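Visitor: Quick one, structure for this:
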Amino acid sequence: MSSLTDLVAIVQRAQQSALALSAMKGTDRSRALQLMAEVLAEQQDDILEANTLDLEISREMAVPELILEWLKLTPERLQMAGKTLQRLAELSDPIQQILNVPSYQVDECQTYSQLTPLGVIAFIYESFPELGVIAAGLCIRSGNSLVLRGGPEASHSNQAIAQALRLAIDDAGLPVDCLQFLPTDHGDLIRELVTQDQYVNLVIPYGRSSLVQQVVRQATAPVLKTAIGNCYLYWSLSGSLDMARWMILESHRSEPDPVNAIEKVLIHREHSSTALNMLASSLKEKGFKLRGDASLVENYPELFATGVEFSEWGQAYLDNTIAFKTVNGLEAAIHWINQYSSGHADCLATESYQESRLFALGVNSAMTYINASPRFYRNPKRGSSIALGMSNQKGHRRGLIGLETLTTLRHIVQGNGMV
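Guide: Modelled structure (predicted):
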């Protein structure tokens, strides 16, 4: 691919394939997902070899350690992506489900709606080679075409994965152009891709905030913003130490990207010094680096040797750093979270029912967790909510990015010709 003309041809083929894919039986798409999982397992060694090459090149080019961690594939990460494909194959077909629409009725007619695919999804991501697999699985299951545009640091890994998946799609009898891969060695085509609103129905950027904001600024096609990190916990005066500690530690256990990791902790200023010492010490023992606001640095220099710059309250660390701040109470905590949180997952540790209700109603985030771990699972052990990531916007969809996120509603009014 060497020009904008080639890119337009690619998204046009994706659009035509989306029309054919949406008309196919759910069982055909299920079979494709099963074959995709099998081919992924068969070509695991080749994919890991390509990933090793990406890692070697990235280290020579001094790519940040965070990106290297996101980039590094392991057999376990690749196998988990394959299991996600298998589980998607077992789910019921999400499209063409009939839904009643009691709020809209026409005399002498039957009115209903059904879920239908969006069409063409563009997934723009940095590192995370296995996310291309999960995005492809979600799109095939929901009847959408997918255009993959990964980062240059993962070019060999992404190409090996895309080739394997396209082989399986072709073997399953699906239109092979429903999965498109844009290589990175032909220039930066992100701006050109996200402005193809005639063909691209949704753009999903995934990675650091800088990438997401770049796509949001440039796109003319609809964008589903994603968010990683900078989630807040308010440790209420009534909240137990064990609960706060467990919520923080558990939130950081998602790999390779702890999407809902608690990076900021607001504490009631009347919390006992003993409880604060115990929490901070246990976190330090687990390898966390702690930072504090001015009052905490002054009063607890042995716990919080490093202060927090004001800009940090609204930014994700994306590592094992946690910043602490004292507040006067629940109202102040809610106000601070609404102003500086990334807005996709925020938490409360409390023993007060009234506080839990006020927090749930007052915090303006996609998801709130009260005395519960916000840990993010792409392929949860139970339930059917396989998710690509988390969205913090109020536009197209909000919260978990799953199968329903990639569909829209079509309304049907069926009459009998009588006036």
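Visitor: okay, CA-based contacts and neighbour counts for the rest of this
Guide: Noted.
Visitor: could you point out which element follows the longest helix seen in the chain?
Guide: In the chain, with assignment by DSSP state H, the single longest helix is helix 4-22. Using DSSP states H and E, the next helix or strand after helix 4-22 towards the C-terminus is helix 26-42.
Visitor: Would you mind listing the buried residues in that following helix?
Guide: Within helix 26-42, the residues that qualify as buried are 26, 28-41, counting by 16 or more other CA atoms under 10 Å.
Visitor: Would you mind getting the angle between it and helix 4-22?
Guide: 120 degrees (axes from the mean of the first three to the mean of the last three CA atoms, to 10 degrees).
Visitor: Remind me what helix 26-42 packs against, helices and strands.
Guide: Identification of packing neighbours for helix 26-42 by 3 or more CA pairs under 8 Å, 6 or more residues apart in numbering; DSSP states H and E yields helix 75-90, helix 129-142, helix 155-171.
Visitor: Next, the second sequence, to be compared with the first:
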Amino acid sequence: MTTDSTVPSPTATAAVSRAYQASLELANAKGVHRNQTLKAMAAALEKAIDNILEANTLDLEASREMAVPDLILEWLKLTPERLQTAVQILHRLAELPDPIQEALSTPYQVEYCQTYCQRMPLGTIALIYEAFPELGVIAAGLCLKTANSLILRGGSEAINSNTIIAQVLQRAIEESGLPPSSIELLPADPGASIRDIVKLDQYINLIIPYGRPSLVEQVVKQATAPVLKSAMGNCYLYWGLSGSLDLARWMIIDSHQSEPDPVNAIEKVLIHHDQSYTALVTLLNGLKEKGFELRGDPALVAEFPELTLANPSEWSQAYLRKVVTFKSVENLEFAIAWMNRYSSGHANCLVTESYQESRQFALGINSAAAFINNSPRFYRHPQRGSAIFLGMSNQRGFRRGLIGLESLTTTKHIIQGNR
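Guide: Take a look at the predicted model:
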């Protein structure tokens, strides 16, 4: 992380100010114009794939020399497939209906007046992220679609990748007739603190931190502008007596297939204390065969010595790798209370054949999403539906849940008199 200063640097302030001015122009840009620009961005990115991969190789080599953790290296590594997915997302965004200025009904009514809500852009959005170079592309697409400007502040490990991606997108935007400062990239160096961005609330309307929990909490603690928290990992599964062994195993394994970031990975499993010994042995063996590291609470470790004893602090921490920790619990009520206290709060799961249990879980769990007999695997670019998602938010307020187009907009109430 960088060294913080109490006063934002002139470089950061100037860049953020340019992005703010660009947001004023974007707010008046027609949806057709923004869609054409998205297609131009996709074409430019596709042409530059070889150059981007070359820059990414430089980042990877430098990061390995600096002993950057393997987790970050995996997030940092670009492939042609990952970049092609980003290109596809830009094309798909261009095909979606324009979310801006959509008229919405409102319960607020005034006599002798026409009253309605209109969807509007937020203005200027800042993405502060670790690694994930292609995430800048996806965020840029979402922001342009919603007529917002974007400030990118990536980590130092991805400086070459982020720089060339931002330059490619800026040129495409400028050639399309929109302000190039619709995207501004801030340098990730000791002279450009995270605090330089998060304190500029006179220009920035929303900050989205994306990465390890330590980064997210740093932004939340320092920011004076509104923050939309994101979360990864530390999702829970409760496996009750009526739950299918095969379904539980599939849900755990499939939840870890999201690449490159295990957003909704099941990392903790609560099991009923009367669950079949044979079924549990089968589950543990099946996960070990898939390369999972397995841990447990004292009661389970005593019964299954192959489990590693979990530290009490781990119940509230995300592993962000193929680790699953098991705990024996009394019943569903206890499991719900435990999840509400210790999980990350964005996606928790239940496997059961009881309708009553499924309703109890759906109503009692305090998380953004509840998955019942289905894998919580996260798809940034789902095959069904029309949405594109940046991530998942676990905050219990503004825009909880999937971070998509609607998350980057607000509403304005229009009251028009008929006299």
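Visitor: Now the TM-score, please.
Guide: Here the TM-score for the pair of chains, by TM-score structural alignment, normalised by the length of the first structure, is 0.97; 413 aligned residues with a CA RMSD of 1.0 Å.
Visitor: Over in the first structure, tell me which residue corresponds to Ala147 of the second structure.
Guide: Taking TM-score structural alignment, Ala147 of the second structure has Gly143 as its aligned residue in the first structure.
Visitor: wait, what's in contact with its match?
Guide: With CA atoms under 8 Å, 6 or more residues apart in numbering as the criterion, the residues that contact Gly143 of the first structure are 18, 21-22, 29, 95, 117, 119.
Visitor: For it, which non-adjacent residue is spatially closest?
Guide: Distances taken as CA to CA, 6 or more residues apart in numbering place Ser22 nearest to Gly143 of the first structure, at 4.7 Å, with adjacent residues excluded.
Visitor: the strands in the stretch 201-350 of the second structure, which residues?
Guide: 206-210, 235-239, 266-272, 293-296, 308-309, 323-329, 348-351 (DSSP state E, counting those that start in this stretch).
Visitor: Map Gln114 of the second structure onto the first structure.
Guide: Using TM-score structural alignment, the equivalent of Gln114 of the second structure in the first structure is Gln110.
Visitor: That match: what's its closest spatial neighbour, skipping adjacent residues?
Guide: The shortest distance from Gln110 of the first structure to any non-neighbouring residue, by CA to CA, 6+ apart, is to Gln414 (5.0 Å).
Visitor: my read: the one you found touches Thr111, true?
Guide: Yes. Between Gln414 of the first structure and Thr111 there is a contact under CA atoms under 8 Å: 6.3 Å.
Visitor: Look at the two and report which has more neighbours.
Guide: Neighbours per residue (other CA atoms under 10 Å) separate Gln414 of the first structure from Thr111, with Thr111 holding more: 19 against 12.
Visitor: Return the set of buried residues in the strand or helix carrying that one.
Guide: If you go by DSSP H and E, Thr111 of the first structure is part of strand 110-117. For strand 110-117 of the first structure, burial by neighbour count (16+ other CA under 10 Å) applies to 111-117.
Visitor: Run through who's touching it.
Guide: Strand 110-117 of the first structure has contacts (CA under 8 Å, 6+ apart) with 22, 94-101, 104-105, 142-144, 406-415.
Visitor: out of the residues you listed, which are inside strands?
Guide: If you go by DSSP state E, the contacts of strand 110-117 of the first structure have 98-100, 407-414 in strands.
Visitor: Quickly note the distance from the match of Ala147 of the second structure to Gln15 of the first structure.
Guide: Counting by CA to CA, to the nearest Å, the separation of Gly143 of the first structure from Gln15 of the first structure is 11 Å.
Visitor: what's the overlap in contacts for those two?
Guide: Gly119.
Visitor: okay, stretch 292-299 of the second structure sits on what stretch of the first structure?
Guide: Aligned using TM-score structural alignment, stretch 292-299 of the second structure spans residues 288-295 in the first structure.
Visitor: what about the matching stretch, distance to the chain center?
Guide: Its chain's C-alpha centre and that of stretch 288-295 of the first structure lie 28 Å apart, by CA atoms, centre = their mean, to the nearest Å.
Visitor: Going by neighbour count, list what's buried in it.
Guide: Those would be 288-294, for stretch 288-295 of the first structure by 16+ other CA under 10 Å.
Visitor: Let me have those residues in a markdown table, extended by distance to Ala162 of the first structure.
Guide: Listed next are those as a markdown table, based on distance: CA to CA, whole Å:
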| residue | distance to Ala162 of the first structure |
| --- | --- |
| Phe288 | 37 |
| Lys289 | 38 |
| Leu290 | 41 |
| Arg291 | 42 |
| Gly292 | 45 |
| Asp293 | 46 |
| Ala294 | 50 |
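Visitor: Just tell me what Gly364 of the second structure corresponds to in the first structure.
Guide: Per TM-score structural alignment, Gly364 of the second structure is aligned with Gly362.
Visitor: now the closest residue to its match other than its chain neighbours: how far from Tyr112 of the first structure?
Guide: Closest residue to Gly362 of the first structure in three dimensions, ignoring its sequence neighbours and counting by CA to CA, 6+ apart: Ile334, at 6.5 Å. From Ile334 of the first structure across to Tyr112 of the first structure, the span is 40 Å (CA to CA).
Visitor: Pull the number of nearby residues for the aligned partner of Pro152 of the first structure in the second structure.
Guide: Under the alignment by TM-score structural alignment, Pro152 of the first structure pairs with Ser156 in the second structure. Residue neighbour count, defined by other CA under 10 Å, stands at 18 for Ser156 of the second structure.
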